[in-house]
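Asker: Here you go, sequence then predicted model.
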Amino acid sequence: MASILPASNRSMRPDRNTYDGKSFVHVKNPYLDTMDEDILYHLDLGTKTHNLPEMFGDVKFVCVGGSPNRMKAFALFMHKELGPVEGGEDIEDICAGTDRYCMFKTGPVLCISHGMGVPSISIMLHELIKLLHHARCCDVTMIRMGTSGGIGIAPGSVVITDTAVDSFFKPQFEQVILDNVVTRSTELDKELAEELFNCSKKIPNFPALIGHTMCTYDFYEGQGRLDGALCSFSRENKLDYLTRAYKAGVRNIEMESTVFAAMCRLCGLKAAVVCVTLLDRLHGDQINLSHDVLAEYQQRPQLLISNFIKKKLGLCDIS
């Protein structure tokens, strides 16, 4: 049986990332210093081919989400909200040389797609965190935005995650490294969650709450759906499980939050997860919304995060 190793919050080398009152991005890999070049393959960037400090050194907010189209839409929205910037009305996909992820930058805001599920976002986060480190970014806030299935709350509600939990409702992320199971904490920044929640109160007709988010490795059986190609449990089993999740504080389900929380926490990044719910899983498994309603729901996390960023930049007064 593989041993279970506790997650370490200590760096593998002396911390040279925080000084002069600024919080720089930690990297927990002593081998990076020995590399002549670091190729961020899935982002189509590298330390020798690109001037990363010049390109990204001013980044203060990183917003990530699964869909490339939604992340481009959010980047265009921020492009307009932040006022006149160079580049005109359109923005360029920095990762256009790869078909894995898309990346857009507007002022101090970096927007990146991460695909669906833990493996996809994990790969992106490794290279993104190294990018922020090589660019010498400081005081960076990371926010994942997305869609999710709600538990016991109305569709359209925006859940601001306080803690990401696994399928056993535990605040941890388990990863097999070599032949060991490593567990890492998935607590998110409580003050950041409260700031986002307070921002939501200033938006008219904007249902929002703070709660636990459950992260699963699968969209169908892993989330207790009855409508997949396989189903090995009864309707009663499903409702019992989701009811227990609700009692444990879970208010929505998605597929990326645990690894996002764990990696950001270990690398010294303030992080938040903001997801809108598209249905109440206690009442069904399939999303049955009109195109217009779905589009409006999907824009809710974008609106909240945009207001939060503008407030932090002093561009609007929603205190």
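Answerer: That came through, no problem.
Asker: Please count neighbours and contacts with C-alpha atoms only from this point.
Answerer: Fine.
Asker: what comes up buried for the helix or strand where I309 lies?
Answerer: For I309, the host element (DSSP states H and E) is helix 291-312. Neighbour counts over helix 291-312 (16 or more other Cα atoms under 10 Å) mark 297-310 as buried.
Asker: Give me the helices and strands touching it, please.
Answerer: Identification of packing neighbours for helix 291-312 by 3 or more Cα pairs under 8 Å, 6 or more residues apart in numbering; DSSP states H and E yields helix 68-81, strand 141-150, helix 190-200, strand 270-280.
Asker: out of the buried residues of helix 291-312, who's nearest H79?
Answerer: S306 (10.4 Å; Cα to Cα).
Asker: List the contacts of the closest one.
Answerer: Under the criterion of Cα atoms under 8 Å, 6 or more residues apart in numbering, the neighbours of S306 are 78, 81.
Asker: I'd like the distance between it and K190.
Answerer: For S306, the distance to K190 (Cα to Cα, to the nearest Å) stands at 19 Å.
Asker: next up, a second structure to put side by side with the first:
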Amino acid sequence: MAPGISNDKKTEDEQSSKENFIHLCNPHLEKMEEDILYHFALGTGTHDFPALFGDVKHGMGIPSISIMLHELIKLLHHAKCSNVTVIRIGTSGGIGLEPGSVVITRQSVDATFKPQFEQVILGKTVIRSTDLDEQLAKELMQCSKEINQFNTVIGNTMCTLDFYEGQGRLDGAICLYTEEEKLRYLKEAFDSGVRNIEMESSVFAAMCNLSGVKAAVVCVTLLNRLKGDQISSSHDILVEYQQRPQRLVGYFIKKRLGKV
């Protein structure tokens, strides 16, 4: 025992410390064998959380890609580029698809399945179209058929403002709905044409539309959200999955340049 600290004082401090712990409003977490914090690259099964402390800053989702696009579009303008095609590639959660499937986005829809991006500008709500270039999507689909290496579909992509509650997940710090409600929502999304979920496509489509840039979104699915929220594939398999959009878009570029 440290000098000058009584047992009573120590017990009081421990009690105070416990009272200051973060409270998680999600009963589902207690049932999980491991909780993976994907964007921190940490997991309760592989890392000693109490022993770790750090400042981690992320760039993801609508705010980050919006900032990047504003400056990229200005760069393209100042460079006097013409006939520009921009393709977003990345990962996503699938709905009704096996992991590793690639989704070419037909329309980006919001969390109510509407093909629109809603933004508040000067205190007023502005709604912008999120349609993507139909011919470009078909061209990418044809490229996938030609390389014939993985399952590829054209479908709607749901773009959310958040990775956890906004996507109906059960593994966030807060979750005040049931698994049955989650599944009902995801099935409604599937029935509306949604095949994957991510967090960038809506503002990407809206800004490219306004700027006259042909655009497409190509994302691989890392899991089927109808079967769970946690990724179960091994690291090596996930690395291979993440290369699929790159291979497809790489083939598309070579074909456009007459290299295949």
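Answerer: Happy to help now that I have it. Please read all numbers here as calculations on a predicted model, not as lab measurements.
Asker: and T258 of structure 1, what pairs with it in structure 2?
Answerer: Correspondence of T258 of structure 1 to structure 2, assessed by TM-score structural alignment: S202.
Asker: re the thing from before, which one of the helices and strands packed on helix 291-312 of structure 1 lies closest to T216 of structure 1?
Answerer: Closest among these, using Cα to Cα: strand 141-150, at 11.3 Å.
Asker: between the closest one and strand 270-280, how many degrees?
Answerer: Relative orientation of strand 141-150 of structure 1 versus strand 270-280 (axes from the mean of the first three to the mean of the last three Cα atoms, to 10 degrees): 20 degrees.
Asker: which bit of structure 2 covers the helix or strand following strand 141-150 of structure 1?
Answerer: Of the helices and strands lying after strand 141-150 of structure 1 in sequence (DSSP H and E), the nearest is strand 158-165. Across structure 2, the stretch matching strand 158-165 of structure 1 (TM-score structural alignment) is residues 102-109.
Asker: Distance to K130 of structure 1 for the buried residues of helix 291-312 of structure 1 - can I get that in TSV?
Answerer: Formatted as TSV, the buried residues of helix 291-312 of structure 1 follow (distance: Cα to Cα, whole Å):
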residue	distance to K130 of structure 1
Y297	33
Q298	29
Q299	29
R300	30
P301	26
Q302	25
L303	28
L304	27
I305	24
S306	25
N307	28
F308	25
I309	23
K310	26
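Asker: what's the farthest-apart pair in those residues?
Answerer: Largest pairwise distance in the buried residues of helix 291-312 of structure 1, by Cα to Cα, is 20.8 Å, between Y297 and K310.
Asker: ok, the counterpart of P245 of structure 2 in structure 1 to T163 of structure 1 distance?
Answerer: Matched across to structure 1, P245 of structure 2 falls on P301, judged by TM-score structural alignment. From P301 of structure 1 across to T163 of structure 1, the span is 18 Å (Cα to Cα).
Asker: now L128 of structure 1, what's its secondary structure?
Answerer: Under DSSP: H, G, I helix; E, B strand; the rest coil, L128 of structure 1 falls in the helix class.
Asker: I'd like the distance between it and T277 of structure 1.
Answerer: With Cα to Cα as the criterion, L128 of structure 1 and T277 of structure 1 are 27 Å apart.
Asker: Show me what L178 of structure 1 lines up with in structure 2.
Answerer: Aligned partner of L178 of structure 1 by TM-score structural alignment: L122.
Asker: Apologies, that question was intended for M145 of structure 1.
Answerer: By TM-score structural alignment, M145 of structure 1 lines up with I89.
Asker: burial count for the match of L178 of structure 1?
Answerer: Per other Cα atoms under 10 Å, the neighbour tally for L122 of structure 2 reads 7.
Asker: sorry, back to before: just the angle for the helix holding I309 of structure 1 relative to strand 141-150, thanks.
Answerer: Going by the same axes, to 10 degrees, helix 291-312 of structure 1 makes 150 degrees with strand 141-150.
Asker: how about the closest residue to the match of M145 of structure 1 other than its chain neighbours, what does it touch?
Answerer: In space, and not counting its chain neighbours, I89 of structure 2 is closest to V218: 4.8 Å by Cα to Cα, 6 or more residues apart in numbering. By Cα under 8 Å, 6+ apart, the contact set of V218 of structure 2 is 87-90, 102-105, 245.
Asker: Report the two of those separated the most.
Answerer: Most distant of those, by Cα to Cα, are I87 and V102, 13.8 Å apart.
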